[in-house]
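Q: Please find the sequence and the predicted model below.
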Amino acid sequence: MCASSTRPSPWPGAGGAPCGGCSCRTSTPERSAVSTVLTTPALPLARTAFPEREDKAVHLADQWALGVLADTRRGLAPSPAREIAELGRLMAQRAEELAALDDTTVVARLRAAATTALQGGHRAALHEALLLVAEAAGRALGMRPYPTQLVGAATLVRGRLAEMQTGEGKTLTAGLAACLVASAGVPVHVVTVNDYLAERDAEKQAPLFGFAGLSVGVVIHGKAPEEKRAAYACDIAYCTGKEMVFDYLRDRVAQGGRASVAQLRGRQLFGALPTPPVLRGLHYAIVDEADSILIDEARTPLILAVKAGPVDNADELPRALSLATTLVPDDDYLIDESRRDVRLTRAGRDKVTAATTGWGGPWRAFHVREHLMTQALRAQRLFLRDQHYLIDSEGAVQIIDEYTGRVLPGRTWEQGLHQMIECKEGVTLSERTQTLARITYQRFFARYLRLSGMSGTAREMARELSVVYRLDTVTLPTHRPSARRYLPDVVCRDRDEKWQTVAEEVARRQARGQPVLIGTRSVEASEALSERLHAMGVPHAVINARQDAGEADVVAQAGQRGAVTVATNMAGRGTDISLGEGVEALGGLFVVLTEYHESPRIDRQLLGRCARQGQPGECVAITAIDDDLYTQHGGVSYRALVRWQQLQGTVPAVWMSACRRAAQARAERMHARTRRDTLRQDRELEQSMGFSGDPL
């Protein structure tokens, strides 16, 4: 059931746009219509045609002060347990009254209560709206939300980040909040980490939205602009962060930067703006897996570029790669694996200069010569096939997202690195690109009138989330006590021993019928383990960037008796694995972590695939001393452990645990610096563009 919207549009002559899969027609609300619900006099609005918050830089001293205030607020904040208990009592007291209401009355009262709750922030009105949306969920989905989920939804409506442990029903929590806010007439974006989750979650929550008379659209990669415009025009749009940011950049480029309503009308009148924008403003967003999107992926700016013809100096790329093989590590160049950077030494520069004497062309210019050699060394030493990229069926280099384990279609490395890697692999060179616009996640999401988020692993990043995104983190208790059983870590001497140990443990578990999920960090690692399992006669399924067909079917079977699933990070976030009949008696799902990540949050996400909602589950970490985390970030302590192993043969597990924590802390500090530098550079570029009259 979908309801029509008659809200006026600021776009000249624009009517409604049909929502994907809906029979209704919705239109873009004017700034004033939404500002009465979401904005306050203290909220600075950008001078643009569509609603969004003003993007202001925060000085270092203010950032420090905001961080202290965020820590203080978090320490003094009342426990959410009190509100959970209060809502639990209200649900019990008013169950009969709400059950007696007809559907039309429930929807009408929900819209009234939601509008009052958002306009004034009244606690009583918000609780009333939550009870009504819970009643709607019970009727439409056959699922009665727990009080913890209602408080999670309240946290989102208030513009905060709800930290809910894995398996606590974040999908329904987001659906409740989205339904409540959209019922007040506010357009809602639910942002997920990948297309699979966007489609899955929208489909799961569609009956609830339909019951409330709301339309829902899905924006995924590959859709035409008209389809995306229709989806964004719906009351609720599910999308991925990357896809939405690129749509935002395309709109801004088409508008010629920031533009007021009058400017847009004038440009359309004179034919300078033939089509309306895809997005209709940044009103309210719920960011699922917020620490992944707002923290992990915020290290790299999103760059909108167009093809600009053949790459310069294409004939010189093979010569650069050949010359790079003659250089000696440490003597001629230094590698920083943690930053994926290479720097030529003085001896290396002299060696390159001598070797290229008389070559002519780009080799005569010092800065071009050094750039070619640096990119050649990076392509050979730091960017590895089936770990950082793969070659698809059409012979193209496809980047693998290190956080999600998925292919990033259409994405390329800049400054000639992508073409250097293509040359290394012997595939057809792609065209060079020209940058049209860029923006960081930090600046984009901070422009929402109200931003909220969810994650099972956010407390470590609470200060940064508060300073950068104005998001206070609220940690909610679990609905049921966790029954997850952690087995002692197993530390192997090298990777070969690790894979053999993992394969033997999996075979043992599979023989007794217990389902097993094995998490790996790369396509290469998942396929190496798959070969071991094949050799031992263990039937299994593999999910990685190369083998992602039928992902939903593989996940659906992963919790069945005797199932074995090998997966990269694709199965680490948002994946809900249901247990088959009799599996609980066998100990539940058994999760094997085969390599620690640079962030312990990602490790916890993988281990959180088991023992959800009070079910049993077991997990173990089987790692090797020569794993990337230790070699890249271990430092002095790691080198000491390697020396001890050489002398004694083994390393105490407690020492490895301490080394792992130190390495992860070192990596997190480095990534935090990278995010700060990326944001600073993006603001400096925005300021320089402002002088030319074309800021984003």
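A: That came through, no problem.

Q: alpha carbons only for contacts and neighbour counts from here, please
A: Will do.

Q: Touching stretch 616-629 from outside, list them.
A: Residues outside stretch 616-629 that contact it (C-alpha atoms under 8 Å, 6 or more residues apart in numbering): 483-495, 497-498, 501-502, 584, 587-598, 607, 610-611, 642, 660, 663-664.

Q: Ends of stretch 189-203, what's the gap?
A: Start-to-end span of stretch 189-203 (C-alpha to C-alpha, to the nearest Å) is 15 Å.

Q: Against that first model, consider the following:
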Amino acid sequence: MELDHRELAVGRPYPERADREPAVHDRVAEYLAKGLIGRAFEGLRDPVRVLMPIVEYTAAHENALRIMSDEELRVQVSSVRAKLRNSGFTPPLVGRCFALVREAASRTIGQRHYDVQLIAGFGLLKGRLVEMATGEGKTIAATLPAATVALAGYPVHLITVNDYLAQRDAGEMRALYEFLGLSVGAVVQGMPKADRRRAYASSVTYCTNKELAFDYLRDRVALAHRSTSLHLSLERLRGSLQRDEDLVLRGLYFGIVDEADSIFIDEARTPLILSSSTGAGEERLQCEQALEFASGLVAGEHYEIDLAERSLALTKEGRREIGGLAEGLQGVWSSIRAREELVTQALSAMMLFNRDQHYVVIDGKVQIVDESTGRVMPDRSWERGLHQLIEVKEDCELTERRETLARITYQRLFRRYIRLSGMTGTAREVAREIKSVYGLDVVRIPLNRPSQRRVASPLVCTTPAEKLRIIADRVDRLAVAEGRAVLIGTRSVGASEEISAALNARGIAHALLNAKQDQDEAEVVARAGEPARVTVATNMAGRGTDIRLDPSVAARGGLHVILTEYHDSRRVDRQLFGRCARQGDPGSCEAIVSLQDDVFMIHAGSMTRLIARLVGSRIPVPLRVYKSLRWLAQFQAERRHGYVRVQNVKLDRRLDRVLAFSGRGE
């Protein structure tokens, strides 16, 4: 990993890149160089062409390696390991290493890297974000740079979105890595500290973004008062082992982020906060009083709601009303600022957070649903008393309030890797933000086989009831009558259960996959390609799990995907459509949506109401008008989310500067 020592962070327990905020003149120069000039020459150069020579470098060794015995191949690996340390990642040497990995993969896991996967692997090694279509083999492509860097002696982190994928990929690729003399570890939720340390001590570690982030924060908290240059020097002099026992990570050397757009963009709107429990005291009584006061306030008079921003604010009349309601009460109610914040949080719990959309109640506990993946996030909670207010609202047992110990955003965490790369199926829509924030160029990798996906024109209904009826009709025709497999994608738990009820009313058998039934996710999604199989799923939709088509389903046209509500981002829509027609298989997809869907009503309300009036007056509305409505709604939503991400980074930096005066930092 070539890096100027001046770019390394000072006073850190292990190697990582310094996270410095660029000066104003540097940002202007970067914008001129990369924004204006770079964009002008963008169309003149093909970023894939720069990576293609790796195919020839790799092929040059293929015949010789194929006739070698396993022992001879391992001798070659040892030779390459020494040369990587001495010479670095030169293209000819990387080609030789890739050839060894490809030959080892064919012998151990029965898979051989395609040429396009070699190109993708070289892009990852060069610090690019590679866009590979769904089903093109991102998992095996990542083994090429991971093994190459690990053979050079640097720790490698392969970061994905959930525990299942981390464990699955580590297990499936273990034989390949071990053949090359490398160790493999997996970090998942609930692992003891000692097991985490062992997993991170492996040559290649598979982990989730959240586990990595919180392990990093725990390391920082553990050494909060012992991380200055003086402490580091003193501990080195006395040979102390205490520091090693406090840490789990070995450094942020090389990170490969799978489903990078989801982690870099969708999940980057929320900072990661490490917290500890504090006493509950009279919390329930306060929450009950706050919810009672909030229920008596009137929208528009006492408070204003902004659904697009997911926020609300008290009016002057609202503040006066709360003051009157709290008159004579003691404790928190005697403080103007504290009582107004508490009632505002109570209003948020009632108006902005909905059951089976933003959270679910399982076994009497409120559990947050990750809106970008549709999965439950156990042991996560909202801050500033919001979680406890929702628990009282749902009549659940109250958990203790949490006190913040450390916080960081994904933007700041991943920029600390000495070398960072990523892979996803959908990145071009956010390529500019990813370049600006993470410094990664997006490279689109060509398909290994031509796509056979057929995309039908969208169907826009006026009411949700009409949408449910048409979806049930479509499933009846495609799955029941024709025997094709159908996958129905929804945005929330509640929406998936509504569609499930509509299918049950027709007597159509189906599998339901959402945050309440996610234990058998991989099996449910893997079976989604069987004849007459109907699967209803939230955003999770088994990302990373292959849907293998039954031959009879392929003969009838393949998997049909129905999108039932546009998401805030076009990328997520493309991810769902990417579930069909993978690796050259046949398949089709369509969108069946309603004008009353949240994305239209919240982000393009005026235009939506105008179109609804035209439809109600039986005036024909051209398809291009509906497409314009979708573009406007998603543009507004993505613009607001982008603003939130920028503000998160600014707030994170500001807090870091303020806390630095107290010696705490993050």
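A: Here it is on my side, so go on. All values reported here derive from a predicted model rather than from experimental measurement.

Q: what's the TM between chain one and chain two?
A: The TM-score (TM-score structural alignment, normalised by the length of structure 2) is 0.94; 658 aligned residues with a C-alpha RMSD of 2.3 Å.

Q: returning to what we had before: any of the contacts of stretch 616-629 of structure 1 buried? List them.
A: 483-484, 489, 491-493, 495, 498, 501-502, 584, 587-598, 607, 610-611, 642, 660, 663-664 (16 or more other C-alpha atoms under 10 Å).

Q: and those, which of them are in strands?
A: If you go by DSSP state E, those have Ala483, Arg484, Val491, Cys492, Leu589, Phe590, Val591, Val592, Leu593 in strands.

Q: give me every residue that touches the second one.
A: For Arg484 of structure 1, the contact set (C-alpha under 8 Å, 6+ apart) comprises Cys610, Ala611, Gln615, Pro616, Gly617, Glu618, Cys619.

Q: What does Tyr630 of structure 1 correspond to in structure 2?
A: Aligned counterpart of Tyr630 of structure 1 in structure 2: Phe600 (TM-score structural alignment).

Q: about what we covered before: tabulate the contacts of Arg484 of structure 1 (a markdown table), appending secondary structure and distance to Leu98 of structure 1.
A: Shown next, in a markdown table, are the contacts of Arg484 of structure 1 (DSSP: H, G, I helix; E, B strand; the rest coil; distance: C-alpha to C-alpha, whole Å):
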| residue | secondary structure | distance to Leu98 of structure 1 |
| --- | --- | --- |
| Cys610 | coil | 35 |
| Ala611 | coil | 33 |
| Gln615 | coil | 31 |
| Pro616 | strand | 35 |
| Gly617 | strand | 37 |
| Glu618 | strand | 41 |
| Cys619 | strand | 42 |
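
Q: and the two most separated of these?
A: Maximum pairwise distance among those (C-alpha to C-alpha): 13.2 Å, between Gln615 and Cys619.

Q: Which one's more surrounded, those two?
A: Shown here are Gln615 of structure 1 and Cys619; by other C-alpha atoms under 10 Å, Cys619 has more neighbours (25 against 18).

Q: Show me what that one aligns to in structure 2.
A: For Cys619 of structure 1, the residue aligned by TM-score structural alignment is Cys589.

Q: now Arg269 of structure 2: how far from Val101 of structure 2?
A: For Arg269 of structure 2, the distance to Val101 of structure 2 - C-alpha to C-alpha - is 37 Å.

Q: and these two? which has more neighbours close in?
A: Taking neighbours as other C-alpha under 10 Å, Arg269 of structure 2 and Val101 compare with Val101 leading, 24 against 21.

Q: which secondary structure element contains the residue opposite that one in structure 1 once aligned?
A: Using TM-score structural alignment, the partner of Val101 of structure 2 in structure 1 is Val133. Assigned by DSSP states H and E, Val133 of structure 1 belongs to helix 123-141.
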